[in-house]
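>>> prediction below, plus the sequence it came from.
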Amino acid sequence: MFLLVNGLAVGSVAGVSRAVRTLGRVRTVVYEFPSDKDLVRSAQDGDTASFGALLERHWAGMRAVALSVLGNRPDAEDAVQDASLIAFRRIGDVREPESVSAWLRMIVRNSCRSRLRSTPPTTPVADLSLLVAETDPEQIIDRHAMRDWIWQAIDELSPTLRMTVMLRHFSPRTPSYDQMAALCGIPVGTVRSRLGEARKKLVEAMAATADSVHADVLAASRASARDAVETLAAAEQGRFAQLTAERWTPDAAYYEGRQRVGGRDFLIRGMAGDLEAGVRQRFVSAVTSRDTTIWEMDMVNPPDAPDHCPSAVAWLMTMKDGRMHQLRLFHAPGVQDGRTPPTRV
């Protein structure tokens, strides 16, 4: 059984142990509430109920920090929700469980400062590749299972909500609200409302899929990373048109917001133009879901034109039957100096 506590799915009596004492003919039930350390250890082992209980315990303090920094109640609530998702993904990083309260407040404070600067959160999603570095098989299984569970829940969202929550919480270079609005061709207010709806439905989906068999997200991300590397290699080897014919839909196109700018030929010419100008892209990371994939790339400009392109770009791709169907680009904040982003791959 799951309950929704402060926006998260938790168990009905999360982490609470019970001891029974008998004094003569009087039977006394004593409930012993776990320490922060106990809850953190259980959450790190994959017990989401313990994580929910941990958030419930510290929610008031997290909210107080957000209100003290932002003042505005709706913004503060959003910041705490953002911080909660970050904490959920990063709970395995906690090395001093007894100090988890300070750790949670720090994440909230960083989330608030990010909003004040109108930049992405300073605590990014944990890199899926870090899983490979683990040496404890049980730890690998626990983290792998929790990550697969989260992405299974994301796949239960509608395409628009899935894209919104991936951009905000799981993309390598998280865009600001304004950037998300421009990227998707919608008002900023719609971005905020979609995020609110996505968070609510994500929690519901996580509760509904808690006992399900989840797809192997790590394998999917590795496959997507290989596709990205092969795509860039094909472009540099003059095989970009051939590769896109095999891996993109026939009507694949580049979009700015909701406006279609050009088709596959347009994208092929754009890539060729960059290569002729001496611009190269270097793959960094990939995140992928049922129909949305994000590739992060570094842009390497030629020495004689260091400002030719922004220093980093992410490909936001809408997939159709496993093939790239729509492409949008967004750049790391602050790297464009106010210039209009180039419409090139």
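On my side now, so go ahead.
>>> CA atoms for contacts and neighbours, from now on please.
Fine.
>>> can you tell me how far the residue most central in space within the chain is from L327?
The residue lying closest to the centre of the chain (Cα atoms, centre = their mean) is F170, at 1.1 Å. Remark: distance between F170 and L327 (Cα to Cα, to the nearest Å) = 18 Å.
>>> ok, second structure coming up, stack it against the first:
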Amino acid sequence: MWGEAEAVVGAVAEAERLEDAALTRAAQAGEVAALGLLLERHRAGMRAVALSILGPGADADDVMQDAALTALRRIDGVREPGSVGAWLRMIVRNASRNVLRRSAVLDPLDDIRLPPDEEADPARWLERNALRDWMWEALEELSPALRMPLVLRHFTEQVTSYEQIAKVCGVPVGTVRSRLSLGRVKLAAALAANAETGHSDTARRVRASRFEARETLDAAERGRFGTLVTERWSPEVALLRGKDRIGDRDILVRAMDGDIADGVRQRLVNAVAGRSLTIWEMDILNPAAHPEHCPPSVAWLMSLDAGGRVRGLRLFHPRPVQAIEMLPAL
């Protein structure tokens, strides 16, 4: 009898493994319903992991929400579809531990940092993931106030913590939490609504944005940044800090020209490109004589008009020199 019971348990486990495998392959092919079923099947196990590390509360809820979007981004990287449950629990475990590490230090850290493998690179994911166009089409359905926090948290490399997003958007951390929560709900609805429609080519847009970023940096080094801004950006382009306008085209050009004259250079490390929002993450290379001239990195967060021209630019330094943001250093 004991042997029969073991056989029954084994048969049930094998059936569940086969069902997981079928749902994973369907999700990898872009079926939103399949991913939803996978998350629902393993929700209890995922939540148990979050609660065992973080205990009940807002952090565990946030990790669960983030895990769903991480699964959407990385489902195509699952090599053993029948073991997707363990993969989902690993995502929750890593995210929960990162939350603990973040709370243990004074300086904010990225809340979710995926393993440093090929799938964790946002640019490579955007080029390869079969769901990328569908995801971005859904993001474009959101309001700018909801879209910006989601894109920063899940697609940039250095501007992902609640504190950083709050500084960029000019809102309290609590508002960032609520916008992320509402944004995820609306994103899920938009994903479902857009599942069967045609989607724009995100990979092509990202490649074009990288090329444009390098053209922009090259123009700056040749003293033509002002000309490029005049030709390609909106005449009403505004430099923003949070929600406030603090400058216009002239201050942008003066700041860039001043940095170039002082020997400062920038190098593109990541590009995120939607129809209404583009982000360039740059390393800043200071001259040897003045190694602390500018912070070591900067993110260009550009809001675009209907014609694709930059109409609003926020500059954010994820690691400001001596914890002071230096604006408007580009």
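Here it is on my side, so go on. Since we're looking at a predicted model, the values are computed, not measured.
>>> what do we get in structure 2 for the residue nearest to the centre of structure 1?
Matched by TM-score structural alignment, F170 of structure 1 corresponds to F155 in structure 2.
>>> chain neighbours aside, what residue packs nearest to its match?
Excluding its sequence neighbours, the residue lying closest to F155 of structure 2 (Cα to Cα, 6 or more residues apart in numbering) is P122, at 6.0 Å.
>>> need the counterpart of that neighbour in structure 1.
With TM-score structural alignment as the criterion, P122 of structure 2 matches D127.
>>> do E215 of structure 2 as well
Matched across to structure 1, E215 of structure 2 falls on E230, judged by TM-score structural alignment.
>>> can you give me the helices in the stretch 1-150 of structure 2?
Remark: helices assigned in the stretch 1-150 of structure 2 by DSSP state H, counting those that start in this stretch are 2-28, 32-41, 43-54, 58-74, 84-103, 122-128, 132-139, 144-155.
>>> for these, give me CSV that also has distance to L268 of structure 2.
Shown next, in CSV, are those (distance: least, Cα to Cα, whole Å):
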stretch, distance to L268 of structure 2
helix 2-28, 30
helix 32-41, 33
helix 43-54, 35
helix 58-74, 23
helix 84-103, 26
helix 122-128, 12
helix 132-139, 21
helix 144-155, 15
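>>> among those helices, which is nearest D259 of structure 2?
Closest of the helices of the stretch 1-150 of structure 2 to D259 of structure 2 is helix 144-155, at 26.0 Å (criterion: Cα to Cα).
>>> for the alignment partner in structure 2 of T190 of structure 1, helix, strand, or coil?
The alignment partner of T190 of structure 1 in structure 2, by TM-score structural alignment, is T175. Look at T175 of structure 2: counting by DSSP: H, G, I helix; E, B strand; the rest coil, its state is helix.
>>> now P341 of structure 1
Judged by three-state DSSP, the three-state class of P341 of structure 1 is coil.
>>> neighbours of it, just the number please.
Neighbour count of P341 of structure 1, defined by other Cα atoms under 10 Å: 14.
>>> and what of the one 3 residues further on?
R344 of structure 1 is flanked by 17 other residues according to other Cα under 10 Å.
>>> got the contact list for the aligned partner of it in structure 2?
Aligning on TM-score structural alignment places R344 of structure 1 opposite A329 in structure 2. By Cα atoms under 8 Å, 6 or more residues apart in numbering, the contact list for A329 of structure 2 reads A255, M256, D259, C294.
>>> which of those are also in contact in structure 1?
Of those, the ones still in contact in structure 1 (both residues aligned by TM-score structural alignment, their matches' Cα atoms under 8 Å) are A255, M256, D259.
>>> so what does L228 of structure 2 match up with in structure 1?
Here L228 of structure 2 is matched to L243 in structure 1, going by TM-score structural alignment.
>>> so that match makes contact with A234?
Yes: when contacts are counted by Cα atoms under 8 Å, L243 of structure 1 is listed as touching A234 (6.9 Å).
>>> what's the burial count for the residue lying closest to the match of T190 of structure 1 once chain neighbours are set aside?
Nearest non-adjacent residue to T175 of structure 2, counting by Cα to Cα, 6+ apart: A166, 7.8 Å away. Applying other Cα under 10 Å, we find 18 residues neighbouring A166 of structure 2.
>>> wait, isn't A166 of structure 2 in contact with P172?
Yes: assessed by Cα under 8 Å, A166 of structure 2 is found in contact with P172 at 5.7 Å.
>>> before we move on, the earlier item: buried only: go through the kept ones among the contacts of A329 of structure 2 for me.
Applying 16 or more other Cα atoms under 10 Å to the kept ones among the contacts of A329 of structure 2, the neighbour count classes M256, D259 as buried.
>>> which one among the kept ones among the contacts of A329 of structure 2 gets closest to A208 of structure 2?
The shortest approach to A208 of structure 2 among the kept ones among the contacts of A329 of structure 2 belongs to M256, at 22.3 Å (Cα to Cα).
>>> what does R282 of structure 1 align to in structure 2?
So R282 of structure 1 corresponds to R267, using TM-score structural alignment.
>>> give me the distance between R194 of structure 1 and I186 of structure 1.
Per Cα to Cα, R194 of structure 1 is found 11 Å from I186 of structure 1.
>>> show me which of these two is the more surrounded one.
A direct count of neighbours by other Cα under 10 Å for R194 of structure 1 and I186 places R194 higher, at 18 against 14.
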